[in-house]
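Colleague: pasted the sequence and its predicted model underneath.
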Amino acid sequence: MNWISNYVRPKINSLFSRREVPDHLWLKCEECGTMLFHRELTDALNVCTNCQNHMAITPRERFAALFDGGVFVEVPVPAPVSDPLSFRDQKKYPDRLRETRKKTGEEEAMIVAEGEIGRLKTVCVGQNFKFMGGSMGMYVGNAIIAGVERAIQLKSPLVLFSAAGGARMQEGILSLMQMPRSTVAVQMLREAGLPYVVVLTDPTSGGVTASYAMLGDVQIAEPGALICFAGPRVIEQTIRETLPEGFQRSEYLLDHGMLDRVVHRKDMRRELATLLRLMTNNTPPVYGDLPAPTPDVPAVVK
């Protein structure tokens, strides 16, 4: 046993050797510049622990934190025609779809799921901004209709999480037709007497805002979310005036009567559980595994 070669040399090498740190271990907050450890950020539901900036989150990550025990079942969505207009910009539309599916691991920009929130059967629809900006195409219209039909079948409320840059240009007028389709679907839900709650996340804009995203019985938004039809830069260039501070952000819209609540992501599950049970005339939710208190049993006074 050589003490120098077995202990001293490895120690010196460890001091001077350069270790490669994987890029995915840390993420920089776009608002405050804080470097966030990925595990810490995941535990915080992709909310910056320093400035509370709500970063993008996928529907699957959201559903895992929203449904009881993180358990949910996907609702099948009919697949539309893949390339109805044979559209091509810098790439062919099928090639762009194929690349995005490989990158995100998702079939399309919207996921429909069913599960329980506060022990109440609920159907949720989540838009994925990472999939071509969450753009609204025929699949998104099919997903909303599938979610509504499943909610009517289960006689349960529907919660929709919007995150989109607008209509999908590769599908042209067929994309714009999803606005009236989704509006009719929401009306079907209303005629069935079932609650429809919309949670607007950053960003929600374009034709999505002009249709299903602003038709909820209750409108909730995450803090700091950009909610608009045309973006602030376009408006400033059009009217040639400087817009107010925080214009088109969720807090601004709440102050001007466009929203009912602005809710932090960590409080969203509790907020929805209370709200949905109230809207369906159910008893208040009971959190944890303890049974609800029996009203017939008198309280013990010591």
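Modeller: All right, it came through fine.
Colleague: going forward, measure contacts and count neighbours with C-alpha atoms only.
Modeller: OK.
Colleague: burial of residue 186, as a residue count?
Modeller: Number of residues near residue 186 (other Cα atoms under 10 Å) recorded here: 23.
Colleague: which SSE is it in?
Modeller: helix 178-191 (DSSP states H and E).
Colleague: now do residue 14
Modeller: Using DSSP H and E, residue 14 falls in helix 9-16.
Colleague: following element in sequence after that helix, please.
Modeller: strand 26-28.
Colleague: continuing past that next one, what's the next helix or strand?
Modeller: That would be, after strand 26-28 and using DSSP H and E, strand 35-37.
Colleague: just checking, what packs against the helix holding residue 186?
Modeller: On a contact count with 3 or more Cα pairs under 8 Å, 6 or more residues apart in numbering; DSSP states H and E, helix 178-191 meets helix 138-154, strand 196-204.
Colleague: for residue 111, find the nearest of those.
Modeller: Of all these, helix 138-154 sits nearest to residue 111, with 7.1 Å by Cα to Cα.
Colleague: might one say that residue 35 is in contact with residue 41?
Modeller: No - counting by Cα atoms under 8 Å, residue 35 sits too far from residue 41 to count as a contact (10.0 Å).
Colleague: most packed of the helices and strands packed on helix 178-191?
Modeller: Burial of the helices and strands packed on helix 178-191 is given as mean neighbour count (mean count of other Cα atoms under 10 Å); strand 196-204 ranks first at a mean of 24.
Colleague: in terms of secondary structure, what does the next helix or strand after it contact?
Modeller: Downstream of strand 196-204, the first helix or strand assigned by DSSP H and E is strand 218-221. Applying 3+ Cα pairs under 8 Å, 6+ apart, we find strand 218-221 packed against strand 196-204, strand 261-262.
Colleague: nearest to residue 269, out of these?
Modeller: strand 196-204 (11.5 Å).
Colleague: and here's the other structure:
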Amino acid sequence: MKDLPDTMRIVEMDGAGGPEVLSPGSRETVHPAPGEVLIRVVAAGINGPDMVQRRGHYPPPKGASDLLGLEVSGQVVGLGAGVQGWAPGDMLCGLTNGGGYAEYVAVRADHCLPIPEGVSVIDAAGLPETFFTVWSNVFLDQALPEGGRFLVHGGSGGIGSTAIQLGTAMGLEVFTTVEAGEATDFATSLGAARCIDFRNEDFVAICREAGGADVILDIIGGDYVARNIKAARHDARIVQLAFNAGSKVEIDLMPVMLKRISYTGSTLRSRPDGFKARVAASLRAEVWPLFASGALRPVTHAVLPLDQAGEGHRMMEAAGHLGKILLTP
């Protein structure tokens, strides 16, 4: 790990608040602990949990970096004790536990993946967080009905665009809620069979007319919780990953019992390291080859300099982006 600078550029938070609390700064360059690789960051992804942490509602786990940034791509420049399978100079992408908004970050070696064939090192920064999240919640260890219907809410964002692609690649018929216009064209290009204009169409009626949804992936919450239950067919599974419209709702749970619906959800960051390593291994074996075949592709909306992280957050909160927003040191 020679030739590393003593300090590294970072983006720090001046307390909790809006995008204006993010500003450029510097810290002592990090070093890898046992089992970690040190990555010189080429790009870092902006994700929904970054927004929540910036607002003061998603504190990092004990021992994790207080810096934002849950996914990066870059080059290995150092190895912690006991690391196998990676060498200095390797290009990779990885799921971090924080610290991605920086020039260097230390990441568990078993939470890293090679850059998929045909994907640029910059675009690869937008893969780990959403692919780990969607794969682990919807597909890993799950028996999916052949040709089943998959309803994805928010199909133009990072989670949604990943879910549309994975659902299509796994043989599901994907319905998605998006805004009419450019977002509809975008979701269709990713494989969505039916794009539902959430402002002018009722996804409940459309799904029920088609026979109901077998799997529903929701990041909205609020009144969507009860509406998802109505849109689901018998023995369906509803996966809740965020509550952008609120988590406190009043619903009638009788249909959950009558339809035998499974309702679940999770946050990825708090899951054990061993679980994340298992997800990484499954992605490498079952999903990463689909990039080479063209069944999957990265979807990058914008690439901004690291010191414009606040602008990236504003862009994401405006909800007009199609795919991922990335930062480059």
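Modeller: Thanks, I have the structure now. Bear in mind the structure is a predicted one, so any value in this text is a computation, not a measurement.
Colleague: what's the TM-score here?
Modeller: Overlay of the two chains. TM-score (TM-score structural alignment, normalised by the length of structure 1): 0.31; 144 aligned residues with a Cα RMSD of 5.7 Å.
Colleague: re earlier: okay if I get the helices and strands packed on strand 218-221 of structure 1 as JSON lines plus distance to residue 176 of structure 1?
Modeller: Formatted as JSON lines, these follow (distance: least, Cα to Cα, whole Å):
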{"stretch": "strand 196-204", "distance to residue 176 of structure 1": "16"}
{"stretch": "strand 261-262", "distance to residue 176 of structure 1": "29"}
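Colleague: got the buried residues for the helix holding residue 186 of structure 1?
Modeller: Buried residues in helix 178-191 of structure 1, defined by neighbour count with 16 or more other Cα atoms under 10 Å: 178-179, 181-183, 185-186, 188-189.
Colleague: which of these sits closest to residue 232 of structure 1?
Modeller: Among these, and counting by Cα to Cα, the member closest to residue 232 of structure 1 is residue 179, at 22.4 Å.
Colleague: state the distance from that closest one to residue 152 of structure 1.
Modeller: 20 Å (Cα to Cα, to the nearest Å).
Colleague: related to what we said a few turns ago, could you point out which of the helices and strands packed on strand 218-221 of structure 1 sits nearest residue 101 of structure 1?
Modeller: Using Cα to Cα, those put strand 196-204 closest to residue 101 of structure 1, at 20.9 Å.
Colleague: which strands or helices does the helix or strand hosting residue 167 of structure 2 pack on?
Modeller: Secondary-structure assignment from DSSP H and E places residue 167 of structure 2 in helix 158-169. Contact partners of helix 158-169 of structure 2 among helices and strands, from 3+ Cα pairs under 8 Å, 6+ apart: helix 128-134, strand 149-153, strand 173-178.
Colleague: and the shortest one with helix 158-169, angle?
Modeller: Pointing back at strand 149-153 of structure 2 there. Relative orientation of strand 149-153 of structure 2 and helix 158-169, computed by axes from the mean of the first three to the mean of the last three Cα atoms, to 10 degrees: 170 degrees.
Colleague: other residues contacting strand 149-153 of structure 2?
Modeller: 160, 163-164, 167, 172-178, 212-220 (Cα atoms under 8 Å, 6 or more residues apart in numbering).
Colleague: buried residues in that strand?
Modeller: 149-153.
Colleague: how about the first one?
Modeller: With burial defined by 16+ other Cα under 10 Å, the residues of helix 128-134 of structure 2 counted as buried are 128-134.
Colleague: can you pick out the most distant pair from these?
Modeller: 128 and 134 (10.0 Å).
Colleague: just put the buried residues of strand 149-153 of structure 2 in a markdown table and tack on distance to residue 291 of structure 2.
Modeller: Formatted as a markdown table, the buried residues of strand 149-153 of structure 2 follow (distance: Cα to Cα, whole Å):
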| residue | distance to residue 291 of structure 2 |
| --- | --- |
| 149 | 23 |
| 150 | 21 |
| 151 | 23 |
| 152 | 21 |
| 153 | 23 |
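Colleague: biggest separation within those residues, which pair?
Modeller: 149 and 153 (13.1 Å).
Colleague: ok and the helix holding residue 167 of structure 2 relative to strand 173-178, angle-wise?
Modeller: 160 degrees.
Colleague: please look at residue 91 of structure 2 and residue 76 and confirm they touch.
Modeller: Yes - counting by Cα under 8 Å, residue 91 of structure 2 touches residue 76, with 6.4 Å between them.
Colleague: what about these two, which has more around it?
Modeller: Here residue 91 of structure 2 and residue 76 are set side by side on neighbour count (other Cα under 10 Å), and the busier one is residue 76, at 23 against 19.
Colleague: from residue 104 of structure 2, how far out is that one?
Modeller: Distance, residue 76 of structure 2 to residue 104 of structure 2, by Cα to Cα: 10 Å.
Colleague: what's the overlap in contacts for those two?
Modeller: Joint contacts of residue 76 of structure 2 and residue 104 (Cα under 8 Å, 6+ apart) are 38-40.
Colleague: not counting its neighbours along the chain, what's nearest residue 131 of structure 2?
Modeller: Nearest residue to residue 131 of structure 2, sequence neighbours excluded (Cα to Cα, 6 or more residues apart in numbering): residue 162, at 6.6 Å.
Colleague: same deal with residue 111 of structure 1?
Modeller: residue 126 (5.3 Å).
Colleague: which residues touch that neighbour?
Modeller: Residues near residue 126 of structure 1 by Cα under 8 Å, 6+ apart: 59, 110-112, 160-162.
Colleague: any idea how many residues pack against residue 42 of structure 1?
Modeller: 14.
Colleague: where's it, which helix or strand?
Modeller: For residue 42 of structure 1, the host element (DSSP H and E) is helix 38-43.
Colleague: same question for residue 160 of structure 1.
Modeller: Taking DSSP H and E as the definition, one finds residue 160 of structure 1 inside strand 158-164.
Colleague: what's the angle from that strand to strand 196-204?
Modeller: Computed by the same axes, to 10 degrees, the angle separating strand 158-164 of structure 1 from strand 196-204 equals 10 degrees.
Colleague: who are the packing partners of the strand or helix carrying residue 235 of structure 1?
Modeller: Under the criterion of DSSP H and E, residue 235 of structure 1 resides in helix 232-239. Where contact means 3+ Cα pairs under 8 Å, 6+ apart, helix 232-239 of structure 1 is not packed against any helix or strand.
Colleague: list the helices and strands the helix or strand just after that helix packs on?
Modeller: The first helix or strand that comes after helix 232-239 of structure 1 along the chain, using DSSP H and E, is helix 250-255. Applying 3+ Cα pairs under 8 Å, 6+ apart, we find helix 250-255 of structure 1 packed against strand 261-262.
Colleague: alright, calling it a day.
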